[in-house]
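Asks: fold the following and give me the result.
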Amino acid sequence: MHHATDNRPALLLAMSPGIADRLLADRHRERLTALTRTDPHLVAHDLASPSPRVAAALAEAEILLTCWGAPALTAEVLAAAPRLRAVVHAAGSVKHHVTEACWDRGIAVTSAAAANALPVAEFTLAAVLFAGKRVLRSAHRYAQVRAAHDWRAELEDAGNYRRTVGVVGASRIGRRVIELMRPFDLRVLLYDPYVDDAGAAALGVERTGLDELCARADIVTVHAPQVAATRHMIGAPQLARMRDGTTLINTSRGSLVDEEALLPELVSGRLDAVLDVTDPELPPADSPLYELPNVLLTPHIAGSLGGELYRMADQALDEVERFTKGLPFADPVHPGTLERSA
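Replies: Presented below is the predicted three-dimensional model:
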């Protein structure tokens, strides 16, 4: 038993099996143990029908530290966690586990979405610059030709000087992408129904409608949240407006792009694509996406990966520390903004 003088809050880890070992280095577990009363090796995967050890920890817990695959915090789970006051999510979206019941009870929620936005934006910047230089196409063509060739003539339309990039969605990631593109000689268009002219001016971008953005941009990059209103927002009409040779980058969610409409445009070679996400998430084994020379297909790796998980852990533990000091979270999640965020 802890002593009455130990006023550190009790904390329980809750996430998918195997995640905690990738998220937390020894230094994170040490910091957790210093800040809270916790067993840094006890990880709850199931809170609906928990083991006796997890049930006992849940009954005590004032803070849940969650990550990918965290179990849903239903009214029943909350009833078994009478002391719970905060959920600290060491990843991006909390939509999968934070329920109405959490907001009804006034539980404070924070996420590491800001930390997870950084690697996605870095990946996107690299994709933009490579697309402008036609890197993917010329690499494939080089492998075919394998001989002296007038590459300058073939790549006459390439280059990143005054290239026009269309950003769809001024989300955290969209804004970070805009920031990272500042040092380059790029023209940036933005489509976001929630950003007004003053907001666009502050970001240093030109606000446009979605159709106009698709018609004018050399590169279109999608950073909108996955909500009902954004399903297939890049559909046949938007793709048809894109000029030949336009590159579509999607690091958000596969459902934002109508893949049935996109595939013929890629198979014909009219458009290029950098797809880190697809719909379904794993394309069928016979999908042309795997083979097409004008498509860079990656297995949803733009977000935090490998050592980048530690950045999310660091941010989450900073928030745990704020909680233990009685301070408000630096990056709280507000229920009102969830319907238009990831």
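Asks: for the rest of this, base every contact and every neighbour count on C-alpha atoms.
Replies: OK.
Asks: show me where this protein has its helices.
Replies: For the chain, helices defined by DSSP state H occupy the ranges 19-23, 26-35, 52-60, 75-79, 100-104, 113-132, 135-145, 151-154, 172-181, 197-203, 210-216, 236-241, 259-267, 309-324.
Asks: orientation of the last one relative to helix 26-35 in degrees?
Replies: Note on geometry: by axes from the mean of the first three to the mean of the last three C-alpha atoms, to 10 degrees, helix 309-324 and helix 26-35 are set 10 degrees apart in direction.
Asks: mind listing what's buried along helix 309-324?
Replies: Neighbour-count burial for helix 309-324, counted by 16 or more other C-alpha atoms under 10 Å, picks out 309-317, 319-321, 323.
Asks: now the helices of the chain as a markdown table including distance to residue 331?
Replies: A markdown table is the format used below for the helices of the chain (distance: least, C-alpha to C-alpha, whole Å):
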| stretch | distance to residue 331 |
| --- | --- |
| helix 19-23 | 19 |
| helix 26-35 | 19 |
| helix 52-60 | 24 |
| helix 75-79 | 23 |
| helix 100-104 | 16 |
| helix 113-132 | 8 |
| helix 135-145 | 38 |
| helix 151-154 | 48 |
| helix 172-181 | 12 |
| helix 197-203 | 21 |
| helix 210-216 | 30 |
| helix 236-241 | 35 |
| helix 259-267 | 34 |
| helix 309-324 | 8 |
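Asks: structure for this one too, so we can compare:
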Amino acid sequence: MPDRPAALFAMHPQHLAEIFPPATMTRLQHLVNIDTALVAHDFASPAVTDALAEAEILITGWGCPRLDEKVLAAAPGLRAVLHAAGSVRGLVTDACWERGLVVSSAAQANALPVAEYTLAMILLAGKGVFSLNRRYRYESAYPPVRDLRDLGNNGRAVGIIGASRIGRRVLELLRPFDLRPLLFDPYADEAQAAALGARLVSLEELLIASDIVSVHAPDVPATRGMLSGERLALIRDGGVVINTSRGSLIDQQALTRELLSGRLTAVLDVTEPEPLPTGSELHDLPNVFLTPHIAGSVGNELERLGSTVVDEVEQLVAGRPLRQQVLPADLVRVA
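Replies: Okay, here's the model as predicted:
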């Protein structure tokens, strides 16, 4: 098929085989002319430079360098950037928009496992699993009934911060359960929240009323440090904070003080800094459950990202609008 557009992979090579397993790669090769052995981790090597000069489509992923004016000048025929990962914020520059490139992202596909992780953590937190697990390990005895009275997921209030792709999916997953979802999002209205099965409230009201608070806001200047010490203090004693977004959204020192006091519990898939230093006191606290940034796509979930990109290539080649297109205005309020 000589009329297939030329494409180039630009990501860390270690991710390619998982994102594009054989069946997905075969689909892609039927649509574009691409060297499956050439993966640009930088744009300096002669082979990459030659491929970039011919590329109409750049298929990017984690580890792709920023697409600045110098890179774009070396790719005169480039018309689309299809990102096989979540946020394009660290990748796409103003030069891309000025050039009129079409950009899309697999963020919707990546939202699915994050939401599933969050649902699991909400339900486990409601049963007090994290602290009881450690206690049972060391005491080898059932806890007294009085220590179980505040546990359970019947009518528990769950506060979702951010009606992002992930936040919306979490709310969808919460529907079958007897929970009371609350939502804070400055861009949502009451009708939108109701359609998601939640009640729209202010951030402060959410923190005061929720038993479990889950953070799904984007990492933008307006959200950094949004859960300050003053706001964390609004969460009721025994409350749980779940963060799968970015560590920068929570004042880490203030959260640590709350956790050291034993007043709150935290489930943290992200921290500030990340990874968390081995000497951090959070590693040893019984009321902290840490995971190494695994809520997003890992293992066999990565294939969804590649499939999303191939679907976008199909749209592009057929002259149809992209389903997962990212616009410049989106980056004001999405990750």
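Asks: overlay the chains and give the TM-score.
Replies: The TM-score (TM-score structural alignment, normalised by the length of structure 2) is 0.98; 335 aligned residues with a C-alpha RMSD of 1.1 Å.
Asks: follow-up on the earlier one: right, so of the helices of structure 1, which gets closest to residue 292 of structure 1?
Replies: The closest of those to residue 292 of structure 1 is helix 259-267. By C-alpha to C-alpha, the value is 7.0 Å.
Asks: if I look at the residue mapped onto residue 172 of structure 2 from structure 1, how far off is residue 57 of structure 1?
Replies: Aligned by TM-score structural alignment, residue 172 of structure 2 pairs with residue 179 of structure 1. Distance, residue 179 of structure 1 to residue 57 of structure 1, by C-alpha to C-alpha, to the nearest Å: 43 Å.
Asks: what about these two, which has more around it?
Replies: Between residue 179 of structure 1 and residue 57, counted using other C-alpha atoms under 10 Å, residue 57 has the larger neighbour count: 20 against 14.
Asks: to which residue of structure 2 is the more buried one aligned?
Replies: Counting by TM-score structural alignment, residue 57 of structure 1 corresponds to residue 51 in structure 2.
Asks: same deal with residue 114 of structure 1?
Replies: In structure 2, residue 114 of structure 1 lands on residue 108 (TM-score structural alignment).
Asks: who's in contact with the spatially closest residue to that match that is not a sequence neighbour?
Replies: In this structure, residue 108 of structure 2 finds its nearest non-sequential neighbour in residue 165, 6.3 Å apart by C-alpha to C-alpha, 6 or more residues apart in numbering. Residues counted as contacts of residue 165 of structure 2 (C-alpha atoms under 8 Å, 6 or more residues apart in numbering) are 107-108, 111.
Asks: could you flag which of the residues you listed are buried?
Replies: Neighbour-count burial (16+ other C-alpha under 10 Å) is assigned, among those, to 107-108, 111.
Asks: looks like residue 304 of structure 1 contacts residue 116 (just checking).
Replies: Yes: counting by C-alpha atoms under 8 Å, residue 304 of structure 1 touches residue 116, with 5.6 Å between them.
Asks: between these two, what contacts are shared?
Replies: Common contact partners of residue 304 of structure 1 and residue 116 (C-alpha under 8 Å, 6+ apart): residue 312.
Asks: one step back: mind putting the buried ones among the contacts of residue 165 of structure 2 into JSON lines with distance to residue 96 of structure 2?
Replies: Formatted as JSON lines, those follow (distance: C-alpha to C-alpha, whole Å):
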{"residue": "107", "distance to residue 96 of structure 2": "19"}
{"residue": "108", "distance to residue 96 of structure 2": "22"}
{"residue": "111", "distance to residue 96 of structure 2": "25"}
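Asks: number of nearby residues for residue 90 of structure 1?
Replies: Neighbour tally, residue 90 of structure 1, other C-alpha under 10 Å: 29.
Asks: also the one 4 residues further on?
Replies: As a burial measure, residue 94 of structure 1 scores 25 neighbours (other C-alpha under 10 Å).
Asks: returning to that earlier point: which residue comes closest to the match of residue 57 of structure 1 once chain neighbours are left out?
Replies: Closest residue to residue 51 of structure 2 apart from its sequence neighbours, by C-alpha to C-alpha, 6+ apart: residue 8 at 6.7 Å.
Asks: got the contact list for the equivalent of that neighbour over in structure 1?
Replies: Using TM-score structural alignment, the partner of residue 8 of structure 2 in structure 1 is residue 12. By C-alpha under 8 Å, 6+ apart, the contact list for residue 12 of structure 1 reads 38-39, 42-44, 57-58, 61, 63-65.
Asks: residue 12 of structure 2 now?
Replies: By C-alpha under 8 Å, 6+ apart, residue 12 of structure 2 lies in contact with 39-41, 61-64.
Asks: run the last query once more with 7 Å
Replies: Residue 12 of structure 2 makes contact with 41, 62-64 under the criterion C-alpha atoms under 7 Å, 6 or more residues apart in numbering.
Asks: just the closest of those to residue 208 of structure 2, please.
Replies: Ranked by distance to residue 208 of structure 2 (C-alpha to C-alpha), these are led by residue 62 at 37.6 Å.
Asks: what does the closest one align to in structure 1?
Replies: That one, residue 62 of structure 2, aligns with residue 68 by TM-score structural alignment.
Asks: which residues touch that match?
Replies: Residue 68 of structure 1 touches 15-16, 91, counting by C-alpha under 7 Å, 6+ apart.
Asks: now residue 324 of structure 2: how far from residue 131 of structure 2?
Replies: Computed with C-alpha to C-alpha, the distance linking residue 324 of structure 2 and residue 131 of structure 2 is 40 Å.
Asks: more neighbours, the two?
Replies: Between residue 324 of structure 2 and residue 131, counted using other C-alpha under 10 Å, the more crowded position is residue 324 (19 against 16).
Asks: what does the more buried one correspond to in structure 1?
Replies: Counting by TM-score structural alignment, residue 324 of structure 2 corresponds to residue 331 in structure 1.
Asks: go on, residue 310 of structure 2?
Replies: Under the alignment (TM-score structural alignment), residue 310 of structure 2 pairs with residue 317 of structure 1.
Asks: check residue 205 of structure 2 too.
Replies: When structure 1 is aligned by TM-score structural alignment, the residue opposite residue 205 of structure 2 is residue 212.
Asks: count the neighbours of that match for me.
Replies: Using other C-alpha under 10 Å, the number of residues around residue 212 of structure 1 comes to 16.
Asks: residue 128 of structure 1 - nearest residue in space that isn't next to it in sequence?
Replies: Spatial nearest neighbour of residue 128 of structure 1, chain neighbours left out: residue 219 (7.0 Å); criterion: C-alpha to C-alpha, 6+ apart.
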